[in-house]
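Colleague: A predicted structure for the sequence below; I have some questions about it.
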Amino acid sequence: MSELIKHECGIAMIRLLKPLDFYQEKYGDPLYGLNKLQLLLQKMRNRGQDGAGLATIKLDPEPGTRYISRYRTNSKNYITDLFQHVFRHFTDLDPALVREPGWLKENKPYTGELLMGHLRYGTHGSYGIETCHPFLRQNNWISRNLVLAGNFNLTNVDELFTELVELGQFPKEKSDTVTVLEKIGHFLDDEVQRLFTWFKPDGFDNEEITKKIVDHLDLQRLLRRASKKWDGGYVLGGFIGHGDAFMMRDPNGIRPAYYYHDDEVVVAASERPAIQTAFDVRFRYIQELQPGHTLIVKKNGVMEEVPFTKPGKKLSCSFERIYFSRGTDRDIYLERKQLGTELVEPVLESIDYDFENTVFSFVPNTAEISFLGLIDGLEEETKKIRMQRTLDLEHKAGEKELTEIARIKPRIEKIVVKDAKMRTFITDNENRGNMVSYVYDVTYGIVKNHIDTLVLVDDSIVRGTTLRDSIIKMVDRLHPKKIVFVSSAPQIRFPDCYGIDMSNLGEFVAFQAAISLIEERNMEGYLENIYEKCLAQEGRPKEEVVNYVKEVYEPFTYDEISQKIAQILTPEGAEAEVEIIYQTIESLHRACPDNKGDWYFSGNYPTPGGNKVVNKSFINYMNKVQTRAY
């Protein structure tokens, strides 16, 4: 993606199933869990920008000893700072003590059997250290302590906050993180109290009851009760103070989660390749956590994947496949290649099959896999063309004719290069903007002046500001006849409300294009009519709300929107013609058949809260209000 879009957080959870001395004896590493957690977070660092944190819990602690350790950081070098802080507790130890797992667990923090790490990518609000995960809900009862971290956004925080107040709570702030923490915490307290009340009449003393609570706490029931009214996309990981662990995924599987287990460890994470690399396991042994299910690991090590709510239609986020998740996952790699292949036909039509005078490239580097898929498809087409032209010669081919036919192939070049970020000291806004535009550079002397068409593949074009203000200006200096930008994602038309930083409707260039077309065609009152429909739904239950913002796009074809986008993004003074080709939603689904969540493209939200959010976003746009719609 040529422009910065913040997106989902990353979460990793490890449960060591053996005593620490097992890992010392087998791997020579009593800090095996910490080192694996560091590697997991390092391999998911694409999912963090604003901070990181980790927490550990020791099993079977002695009363009066610290058994929960946590550290969070919003340092620029968040992963380095996180683990420097943790490992400083061990760096100056006598080497003999470092090889004594029992001593380490008794005397040092971060030596627990349960480990959780989190990478934060904030989409809204504060970015201070207090917003970094994991969060703690502390209590002197060991089974009422809760550690929580997640990758999520809820659309109905106001509704859930009101419920907490009605339960008698006094939350310290109104946010989805605090709301979820307190919601789970409330029902944890309730379940613990229920068990205490159940066992007390049987004559057990309080210490015995505490042990029975550990054995009988029903996490599946707890999470079913706590999540009953949640609306959004989420993957949440949690620890109970005594040693139970869970990872839960929303009913539509919007956010990604995978896990692996053997007789030594249970590990869950946001991305499959991170688990493959950290634990050196094959693709087929890693399972996807199913929508509406929770992975539970009890204190005794028994693991199960069970439903905590009724699973809905699986609508996993397709943007994970297009851009956000790392392309080292086998399935994602192949899907991204297919996304490029799906664009072969419209690209060929755009260049009129003129391979001799077309240069193919990509921007930025993350678009490379889709570019490879496009080139694979183009090479297949050139094979057909070469074969047909050879057959047309009817055995009269000479060396010159065959040489000309053999030259028909895609011209592939590295044209756009992302340069180091340039820090500017000029205070004038216009001059600063000019300097920032040089974040990209180009390869000169490859494109034939005013003859060649330049085709550039991008992951997606959301706002288009980087294209307009930087990239198009740069490549126009190469003097191509035409510049074609090819987006492997469809047109971004609607806001996201499940974790991606795409909530301001007015910023989307596709929305701007539709508004421009409405104005050009003198469709007076059209937007006001949609506005009135959206206003009329305010206050209705989210289950009754309809997405009327779809009507903004209905008068226009897909190509008309693309053409207007190209006009909007063409900078003043550009010599070359600019064209933009977008992936279609139908092609996206063919390429990514198991991740059909496409609400930012289609407006078909997987939860009722999405319709409420998009309508509110449109109301904000009409009222010129720059604020979050949920």
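Modeller: On my side now, so go ahead.

Colleague: C-alpha only now, for contacts and for neighbours.
Modeller: Will do.

Colleague: what about Arg590, neighbour count?
Modeller: Arg590 is surrounded by 14 other residues when neighbours are defined as other Cα atoms under 10 Å.

Colleague: Likewise for Glu106?
Modeller: As a burial measure, the neighbour count of Glu106 was computed by other Cα under 10 Å and equals 16.

Colleague: Show me what whichever helix or strand it is part of is packed up against.
Modeller: Secondary-structure assignment from DSSP states H and E places Glu106 in helix 101-107. For helix 101-107, the elements it packs on are helix 20-27, helix 95-98, judged by 3 or more Cα pairs under 8 Å, 6 or more residues apart in numbering; DSSP states H and E.

Colleague: So which of those helices is the most surrounded?
Modeller: Among those, helix 20-27 has the highest mean neighbour count (mean count of other Cα atoms under 10 Å), at a mean of 15.

Colleague: which element follows that one toward the C-terminus?
Modeller: Downstream of helix 20-27, the first helix or strand assigned by DSSP H and E is helix 32-42.

Colleague: what's downstream of that next one, the next helix or strand?
Modeller: Taking DSSP H and E as the definition, the helix or strand that follows helix 32-42 towards the C-terminus is strand 51-57.

Colleague: Buried residues, that following strand. List them.
Modeller: Residues of strand 51-57 classed as buried by neighbour count (16 or more other Cα atoms under 10 Å): 51-57.

Colleague: which residues sit against the helix or strand just after the helix holding Glu106?
Modeller: Next along the chain after helix 101-107, taking DSSP H and E as the criterion, comes strand 114-120. Counting by Cα atoms under 8 Å, 6 or more residues apart in numbering, the neighbours of strand 114-120 from elsewhere in the structure are 8-16, 33-34, 37, 41, 45, 47-59, 132-134, 149-150, 237, 239, 243, 245.

Colleague: here's the one I want to compare it with:
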Amino acid sequence: MSDQVKHECGVVLIRLLKPLDYYREKYGTWRYGLNKLYLLMQKQHNRGQDGAGVVNLKIDQPAGKKYLFRERSNLSNPIQDVFSRIFKHFQYDDDHNHEQFCDSVWAKENLPFAGELYLGHLRYGTFGNDSLDYVHPVMRENNWRSRNLVLAGNFNLTNVDEIYNALVELGQHPKDYTDTVSILENVGHFLDEENQLLFRQFKNEGYSNREISSFIERDLDVRKILERSSKKWDGGYVLAGLLGHGDAFVARDPWGIRPASYYYNDEIVVVASERPVIQTALDVRANEVQELKPGYALIIKKDGQIKEEMVSVPQARKSCSFERIYFSRGSDKSIYLERKELGRLLAPLILNKVNHNLEDTVFSYIPNTAETAFYGMMEGIREYLVKWRLDEVRKLGVNPDTAKMEEILSREPRVEKIAVKDVKLRTFITADSSRDDMVAHVYDVTYGIVRNKVDTLVVIDDSIVRGTTLKQSILKILDRLHPKKIIIVSSAPQIRYPDCYGIDMARLADFCAFRAAIELLKDNGLESTITEVYEKCKSQMNLPKEEMVNYVKDIYRPFTDEQISDKVAEMLRPIDIDADVEVLFQSVENLNKACPNDLGDWYFTGNYPTPGGNKVVNSAFINYVEGNSARAYQSCC
């Protein structure tokens, strides 16, 4: 992606089902689970680089012994920082010899992070608040093990205000107004209630308090706690948690907006945000890794029982298509094939744009995330060429000229690597005062392969959000090759509406498609539409979110996709380049063809899966008109 867009977040949960000594004997170290956690977090570093955190829980520690351990970091390399601090505990010294550190029983009794349950988190911060307080996992501590709660998640809620107010009505005094604190206290409240209910039950049966504690840990109904907690949640979420006595869970929103996969055998349970990282870390096949069903929670009891249970009624599946286009790792088989298909489906539109003139067209891509879509695009171009060759050969008749036949059969699309990303330069310039000038050198180009003022240069990107890097950098760089025309192709449709479920795209003014529609309204004497939409949005301010309508759709209604694309091209074309510029976007119809199981397309259509989405887009438009740069939802994840 030429524009940087942030995403929230990555989670990993590991439960070892055998004693630590089992892993020492089989794998050579009791740190097997910790090593897998490190690998799983490293393989998901694309999901969060603003912070990282790890919690370990030791099951059945005796009273007086610490059983919860946490390390978090918000440094520039947070994963490395967290694990370097964890592994410092395992460096033997004069007082403890090497054999002790290798002994699993001694390690569990004496060393932090030598336990059976691990929860890891990778954070992208929506609000730019990189305080350590905002780094997951977060904890709610108590002297009763079964009341301790640790949470980490990949989520955004659209209705933090409702949940916060409900907590205040209960008499609580939340320490912060964020979705993380609200969910922690929300789940914690129902955890306390379930503990209290069981306590009364066993107390009435005549058991002692000490006996009751162990009975509560055995009988605690995690499914019921999550079911009651999540009734008010509006948003996309994967929420992972540990309870102090050893139960663990991962719950997914009922629309399946945010992703989660899991694998287990008789040794280990692993849950992660992405399937291929589990495949890599545990060397298992794709069909052995299961998707956590929308509205369900994977619950791992202290005794090792594993259940996938429904905690919210599943809704129409609206898993995020942006995950498939850009954020998730392309090493997943399904995602790889979907991205190729996105490129292939664009081929007919591109051929029309270049009038099927492949002789004077050079194809390339923006590195590196658009590479897979590029392969698909070229497959589509070559499919056309096969048909073209057949037609041309038929025209030669029964006694074809050999030279002409050879010319036809040898025709291939001109494929070149044009743009080369200079990563070191990009890192250097981020803090430089002359950033705009330096941005033009983020990419370098391969000179001499485009014919001056003859060739059309077709370059595919996986999505175009703001268009800033295109205007300030990429188009200027491509113009150095002196093509006749530059066609920028987006394998994603026009991004028109803000996200509120976990991807950092919250302000309407950031979207080049929205800015283009606004300019078209002005160009065509339809400025009153902006005022009308604003007044409709304002009139909904006091309505329940369930009654709100997405009136922002009216901004786009007067224009075709092509008109908006042409306006985007006009706005993004730098005034100091010679080449003509066109922009071609994927259609929503083709997006849904390529990703048929992931139809969460609200960025492109404005069709939000939850009522809170309409509330957010409503607020975002009001903010735009009023010149308010604030985001239209509250979060801290």
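Modeller: Okay, I see it. What you see is a predicted model, and the numbers here were worked out from it, not measured in a lab.

Colleague: List the contacts of the residue nearest to Leu20 of structure 2 when sequence neighbours are not counted.
Modeller: The shortest distance from Leu20 of structure 2 to any residue that is not its chain neighbour, by Cα to Cα, 6 or more residues apart in numbering, is 5.2 Å, and that residue is Trp30. Residues counted as contacts of Trp30 of structure 2 (Cα under 8 Å, 6+ apart) are 20-24, 102-104, 114.

Colleague: Ok, Trp230 of structure 1 next?
Modeller: Taking Cα under 8 Å, 6+ apart as the criterion, Trp230 of structure 1 is in contact with 154, 156, 160.

Colleague: list the contacts for the counterpart of the second one in structure 2?
Modeller: In structure 2, the residue paired with Asn156 of structure 1 according to TM-score structural alignment is Asn159. Asn159 of structure 2 makes contact with 233-235, 612, 633 under the criterion Cα under 8 Å, 6+ apart.

Colleague: can we see that at 10 Å?
Modeller: Counting by Cα atoms under 10 Å, 6 or more residues apart in numbering, Asn159 of structure 2 touches 179, 232-235, 545, 611-613, 615-616, 633-635.

Colleague: So which of those sit within strands?
Modeller: Helix and strand membership here follows DSSP state E; of those, those in strands are Gly235.

Colleague: mind putting the contacts of Asn159 of structure 2 in JSON lines, distance to Ile575 of structure 2 included?
Modeller: JSON lines is the format used below for those (distance: Cα to Cα, whole Å):
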{"residue": "Asp179", "distance to Ile575 of structure 2": "44"}
{"residue": "Lys232", "distance to Ile575 of structure 2": "51"}
{"residue": "Trp233", "distance to Ile575 of structure 2": "48"}
{"residue": "Asp234", "distance to Ile575 of structure 2": "44"}
{"residue": "Gly235", "distance to Ile575 of structure 2": "42"}
{"residue": "Lys545", "distance to Ile575 of structure 2": "44"}
{"residue": "Pro611", "distance to Ile575 of structure 2": "42"}
{"residue": "Gly612", "distance to Ile575 of structure 2": "41"}
{"residue": "Gly613", "distance to Ile575 of structure 2": "37"}
{"residue": "Lys615", "distance to Ile575 of structure 2": "38"}
{"residue": "Val616", "distance to Ile575 of structure 2": "35"}
{"residue": "Tyr633", "distance to Ile575 of structure 2": "36"}
{"residue": "Gln634", "distance to Ile575 of structure 2": "38"}
{"residue": "Ser635", "distance to Ile575 of structure 2": "39"}
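
Colleague: now, which of the contacts of Asn159 of structure 2 sits nearest Arg317 of structure 2?
Modeller: When those are compared for distance to Arg317 of structure 2 (Cα to Cα), Gly235 wins out at 13.3 Å.

Colleague: Quick check: the aligned residue for the closest one in structure 1?
Modeller: Using TM-score structural alignment as the criterion, the counterpart of Gly235 of structure 2 in structure 1 is Gly232.

Colleague: For Lys384 of structure 1, see how far away its match is.
Modeller: As defined by Cα to Cα, to the nearest Å, Gly232 of structure 1 lies at a distance of 48 Å from Lys384 of structure 1.

Colleague: quick one, which of the two is more surrounded?
Modeller: It is Gly232, of Gly232 of structure 1 and Lys384, that has more neighbours when counted by other Cα under 10 Å, with 24 against 12.

Colleague: Pull the contacting residues for Lys313 of structure 1.
Modeller: With Cα under 10 Å, 6+ apart as the criterion, the residues that contact Lys313 of structure 1 are 251-253, 291, 596-597, 606.

Colleague: just Ile225 of structure 2 next, same as before
Modeller: When contacts are counted by Cα under 10 Å, 6+ apart, Ile225 of structure 2 touches 186-194, 311.

Colleague: from those residues, which two are the most distant?
Modeller: Comparing the members of these, the greatest separation, given Cα to Cα, is between Asp192 and Val311, at 18.0 Å.

Colleague: could I get the helices and strands packed on helix 101-107 of structure 1 as CSV with distance to Val484 of structure 1?
Modeller: Written out in CSV, the entries for these read as follows (distance: least, Cα to Cα, whole Å):
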stretch, distance to Val484 of structure 1
helix 20-27, 54
helix 95-98, 59
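
Colleague: mind checking which of those helices is nearest Asp501 of structure 1?
Modeller: Proximity to Asp501 of structure 1 (Cα to Cα) singles out helix 20-27 among those, at 40.6 Å.

Colleague: From the contacts of Ile225 of structure 2, pick the one nearest Lys538 of structure 2.
Modeller: Distances from Lys538 of structure 2 to these, taken as Cα to Cα, are shortest for Asn186 (30.4 Å).
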